[in-house]
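# Got a sequence here, can you model it:
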Amino acid sequence: MIRLEKKTEERLDLPCLKCISLGRAYDLLREDIRDHLRMAQKDIGFRFCRFHALFHDDMDVVYRRPDGTIGYHWHQIDKIYDFLLSVGLKPIVELNPMPSLLASGNQKMFYYAMNVTPPKVMQEWYDLVHEFTHHITERYGEHEVEQWRFEVWNEPNRKCFWSGTQQEYFDLYENAARAVKAVNPRYLVGGPASAIGAWVGELIEYCTEKDIPLDFVSTHLYPQDEYCVHKDREHSPSALGMYYIDGVRKVWETVINSSRPDIDIYWTEFNTLATDCAENITFLNNIHVDKLFSAACIVRNMVETRAWSKGVAYWTISDVFEESQMRHTPFSGTYGLITLQGIPKAGYNAFKLMKKMRGKVFETSVEAPLGCGVLACEEDGILRVLLWNNQPLEIASRPDWSDTLVFDGVNAEDFIAEKALIREGQGSAYEAWLGMGKPANLTAFEEDYLRARSEMDYSLPTLKGSPASIDFTLKGDEVCYFEIHKRPKDVAHIVENKKMEAQLNTDNT
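Alright, predicted model coming up:
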């Protein structure tokens, strides 16, 4: 029995609702991914958007004049930022990659060939960042850009994303940070945008010692990283199913024990890449970003780590994504919350349900299988409850979770319960697609069918007794939302107008 009787003073704030991400800057010139962002802003309303490759050669930002000096083109960037602002999104400006004209080498990453080498001449990198910052200030104004975030590079602790050393990254960071602050000292800049929580403490201490601007720290983590670092979980410091939560807490502890204990933390990449063993690690064909599992994985990890960061950016909003070349099937293990056809995945619905949660948080005590949990809030007399069953993939049986919610102070006769459930084939279209035989191309009817299967299972269950209670059962990976509110005082009734009836019934023939 889960009794909702005592509220805390915590007013719910979910950092994952503040940020979203997408693959690369050039993608934002496509209308389909713009449609996906418009859809997300209508349903969820994120505040920030992050993406790679702002300075990629396909953006044509840097050119060399006949006299050998560097010039800049901003037209493509302007179109991208104009659009983001038009849908209510502030950029997290990821300052990368290295334009070929400035690069010291030719090492590249991804299908679209993002240069990951240090600058040949550091002053040219400084000038690029400074002129870019000056340009966006001129175009959008200081007040607007003061609300943005500038993040230097992406995962420099991984050789595939940064060919230089840690010290060379620190030099890159320093020059970028000073270039941004030279335009406006109130602009917010940070890093290291590292993988698996690395380099956060080191960057804080380096910047403190050298008096280098640092307004926030950022890093990334995925559930399957546990098996990347600890093969088959051997020597993993985390209990089963706790790796992501422990990793977020560890970075928070690093920060609060540093010389900058109050600095903001942003997790600028997270998604539901997961595995049950080292042999099954895959970054390119991971079905757990497509299937029902993603909904419960997102809800559990985002709710249980909410106190330890300022923002979390799900990677990514859309399957319009070209890191390993564009996939074209309806589901392909691509990271997006929305398919190429604009069909919401289970993870997207998880965000829609989290968006509904607001108000002061109840204390809850739950006896449930590992990975199951509850979040309950109250605002203006309306009770909202979110439940999830996110048992680790290593647990093959994945048992159901059944229990009863009890609402103290609520009489069943006076209240209505509303329920939304994300389950296989209803709120999670992936399983319905499997049942169709995994067609690579959809007919118009099949697309409509999957869109219908992406809708959550809505119902009006019956409350019982006083205090009111309601039973529930969640199968593995399911997510359930309840909303409890008073019955409406006004009900529909027939409006009579005898005079008008008499006029309309007159025989005018």
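# Going by C-alpha atoms from here, please, whenever you check contacts or count neighbours.
Fine.
# any idea how far the residue nearest the centre of the chain is from Tyr244?
A centroid search over the chain (C-alpha atoms, centre = their mean) returns Tyr314, at 2.2 Å, as the residue closest to the centre. Per C-alpha to C-alpha, to the nearest Å, Tyr314 is found 14 Å from Tyr244.
# any residues in contact with both of the two?
With C-alpha atoms under 8 Å, 6 or more residues apart in numbering applied, the contact sets of Tyr314 and Tyr244 do not overlap.
# isn't the residue nearest to the centre of the chain right next to Glu269, touching?
Yes - taking contacts as C-alpha atoms under 8 Å, Tyr314 lies within contact range of Glu269: 5.8 Å.
# intersection of neighbour lists for those two?
Ser21.
# quick one, strands of the stretch 301-450 of the chain?
Under the criterion DSSP state E, counting those that start in this stretch, the stretch 301-450 of the chain contains strands at 311-314, 360-362, 372-379, 382-389, 401-407, 415-424, 427-428.
# which ones are touching Asp290?
Phe331, Ser332, Gly333, Thr334, Tyr335, Leu337, Lys345, Ala346, Gly347, Tyr430.
# What of Pro156?
Trp162, Gln166, Tyr169, Pro192, Ala193, Ser194, Ala195.
# Which strand or helix spans the closest residue to the second one other than its chain neighbours?
Of all residues beyond its chain neighbours, the one nearest Gln166 is Asn157 (7.1 Å), with distances taken as C-alpha to C-alpha, 6 or more residues apart in numbering. Element membership for Asn157, per DSSP states H and E: none, as it lies in no helix or strand.
# one more to line up against the first:
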Amino acid sequence: MKRPLRTLATVATTLLISTALAARPVHAADATVTADFATPVDYPLVKSKFGLFNSGYVSPARWKRDAAKMAALRPARVRWETMWGNEQHGWTPLVTGSPAHPRYHFAQIDRLADLIKTAGAQPVPALTYTPGILKPPGGNWNDPPKDPSVWATKIVPALVAHWKKTGRRAGSYEIWNEPDLPGVFWTGTQQQYLDLYRDASRAIRAADPDAYVEGPALCCVGWKTEFVNRVLADNLPLDGFSFHAYTDATDGSLENNYQGATDSGLTAYRMATVDDNLNEYNWSHDFTVPTDVITHRGAAELLKSFKALLAKPWITHVEWAQFQDPVCPTTCDVIGLLDREGHVRASYNAFKLYAGMPVARKQLTIDGAVDGLASSDSHKSGVLLWNTSGTTQDVTASLTNIPFAEGDFRVYRIDADHASYEDNPASETLTPVEQQLGVSTAGLTWTGTIPDHGIVYLEAEDGTGTSSLDPVDVGTVIRDLQYMPNHGKKSYASFDRRTWTAEIGMGTETWADTAAGVVATDLPGTLRIRAESTGTFQNLDANSLHGVRIDFETASGYTKGVLLHGGLYNSTRSAPMPWGTKRQADQVIHVTDFSDFTVNLPDLAPPGWTGRVTMSFHQQNTGPGTRTTFTVRPA
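Just a heads-up that it's a prediction; the model follows:
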């Protein structure tokens, strides 16, 4: 939970329009917008980047009550503080007994993990703080444990082993929360925390070799170098370098403070496969009512932040702070997407609009003082516009090249009158304010106003109810992977485990190495892989590559790597392979039609294959503007 700021110093009306949109009066506009749904652009509107954070001051009952609202946001991960030793609001101690004989009570945390999984997300418990049995005499929950080895090598791995045994998989196990915030969440020294991280990270990996280990959840930048140096010097497990920020994502502070923390720019660097996770973020640090965070103004700022964060491919995960308002002993973070009673605020509705947009981003040309995003798949095309200019803007928007000839058109608003509970309790949920059913999509236009810090979403859909965001069951995902050897590059890579889709692109880079992957088991014998590519691909040097690689595990580890490509590959390739066998491919297959092909896994697998694979999707040195969407399905 982020510290409180003080610690640190009318019913919505649905309009059914019966006349054609083109028949609306045309007038001069402050802003003109054209969405071209035939022209792809970067960065894709991935859902695997954005998740949610809750403090430990949210009761199990409220988690359960609002589970469906959480699922509607399609969060990739959900992080929360476990609050050992400072249990709140219906939470019972997870650890009792004595330091010599700890007793564990996993029922509540199991139910929360299951609830998050049912919502389609990965649970990310921040393993905090000091349980009662380890508090020093006269001490508190934020003091270092009186016996750190019990905390690190008994209690922490007990939870990890329990979840492994019961088939639960954490998206990450994070070790503590903001230990660098003096006297708030950690009263010990930097050295004490680094020792605790050392022991706990090793114990987590021992209890579950597949576990994702994350830390140090920094609040304040200063410890980043010492932490990374300690990880490197002691060869400690680290899969996600985590940090927090409550700041404008467009002001450069994220880059200045953290972009280089785990980056040397070298392809073989140990940290090239470590994610950088902004796992507690909001655009504002003003949490005390009255605050813009909970009004319609906060919704426009959320979308502004999302767009800026999409353009930071070096950040893998962003957990939005917070999902639900906490209930603290004194005034604290009134910042939730939901209030204490479960009412959704304007920012929730903005998040929901983003979550429902197709991933494939399309060209949006804007002349004027509004901003936005456009995306499309074969069933839905959407334009999301927001206005943070300070004045009302008249807008004319044209939607061109919609990929279906006829459909339903709807307009949604978020502003002081619409879909903002704090501004207008009679208008809480998103409902169309304009609607046309069964209209031609050719020459579709909309003209209207967007007030300051208002949002308008224009959506055309074909009425089939089919979505590219629908989850797909291909296999059991052990973990997803990202290779980002140089954080200064604008290339990007991500894998969405819900849809089994990888988004890979060079951005504006001519030379870059980028890959995403997935470790999986329980796969069908034959997979169908589709590669939808755009841009002019170039063969620039020996390491230029556009391919899919499958590494097979045996009892001896990964013993065989198979590379499949459509012609952009060189036999003298020497670039590092970050996963699997970590060497050049043992078998290379030129696929005649790389846009759509099948792979028979047993035919390629080595003797003794365990059924586990690491599947990787690569682009390297293919020229600017080249991008691919890879989808994997059972054949």
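# TM value for the aligned chains?
Overlay of the two chains. TM-score (TM-score structural alignment, normalised by the length of structure 1): 0.73; 417 aligned residues with a C-alpha RMSD of 3.2 Å.
# I would like a PyMOL command selecting only the buried ones among the contacts of Pro156 of structure 1, please.
What follows is the PyMOL syntax selecting those of those that are buried according to 16 or more other C-alpha atoms under 10 Å:
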select buried, resi 162+169+192+193+194+195
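# from the contacts of Pro156 of structure 1, which single one is nearest Ala295 of structure 1?
Closest approach to Ala295 of structure 1 among the contacts of Pro156 of structure 1 (C-alpha to C-alpha): Ala195, at 23.0 Å.
# Which position in structure 2 pairs with that closest one?
When structure 2 is aligned by TM-score structural alignment, the residue opposite Ala195 of structure 1 is Cys219.
# Go ahead and confirm its match touches Leu181.
Yes - shown here, Cys219 of structure 2 and Leu181 form a contact pair, counting by C-alpha under 8 Å, at 6.4 Å.
# quick one on the thing from earlier: can you convert the contacts of Pro156 of structure 1 into TSV and add a column each for distance to Ala376 of structure 1 and secondary structure?
Converted to TSV, these look like this (distance: C-alpha to C-alpha, whole Å; DSSP: H, G, I helix; E, B strand; the rest coil):
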residue	distance to Ala376 of structure 1	secondary structure
Trp162	43	coil
Gln166	44	helix
Tyr169	43	helix
Pro192	35	strand
Ala193	33	strand
Ser194	33	strand
Ala195	32	strand
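# Generate TSV for the contacts of Pro156 of structure 1, with distance to Ile416 of structure 1 as supplementary columns.
TSV is the format used below for the contacts of Pro156 of structure 1 (distance: C-alpha to C-alpha, whole Å):
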residue	distance to Ile416 of structure 1
Trp162	56
Gln166	58
Tyr169	57
Pro192	49
Ala193	46
Ser194	47
Ala195	46
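# now stretch 394-402 of structure 2: how far from the chain's centre is it?
29 Å (C-alpha atoms, centre = their mean, to the nearest Å).
# quick one: the helices in structure 1?
Counting by DSSP state H, one finds helices in structure 1 at the ranges 31-43, 75-86, 122-140, 142-145, 166-183, 200-210, 225-229, 243-256, 293-304, 346-356, 429-435, 444-453, 498-504.
# Please name whichever of those is nearest to Asn411 of structure 1.
Of these, nearest to Asn411 of structure 1 by C-alpha to C-alpha is helix 346-356, at 23.1 Å.
# Need the contact partners of the closest one.
Contacts for helix 346-356 of structure 1 (C-alpha under 8 Å, 6+ apart): 17, 43-44, 289-296, 298-299, 337-338, 384, 386, 422, 427-429, 454, 456, 479, 481.
# buried set for it?
Buried residues in helix 346-356 of structure 1 (16+ other C-alpha under 10 Å): Ala346, Gly347, Tyr348, Asn349, Ala350, Phe351, Lys352, Leu353, Met354, Lys355.
# how about those in a markdown table, adding distance to Trp252 of structure 1?
Shown next, in a markdown table, are the buried residues of helix 346-356 of structure 1 (distance: C-alpha to C-alpha, whole Å):
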| residue | distance to Trp252 of structure 1 |
| --- | --- |
| Ala346 | 29 |
| Gly347 | 25 |
| Tyr348 | 27 |
| Asn349 | 28 |
| Ala350 | 25 |
| Phe351 | 23 |
| Lys352 | 27 |
| Leu353 | 26 |
| Met354 | 23 |
| Lys355 | 24 |
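# For Ser440 of structure 2, give me its contacts.
Ala405, Glu406, Gly407.
# Quickly note the distance from the closest residue in space to the last one that isn't next to it in sequence to Ser440 of structure 2.
What sits nearest to Gly407 of structure 2 in space, not counting adjacent residues and going by C-alpha to C-alpha, 6+ apart, is Asp462, at 4.3 Å. Per C-alpha to C-alpha, Asp462 of structure 2 is found 10 Å from Ser440 of structure 2.
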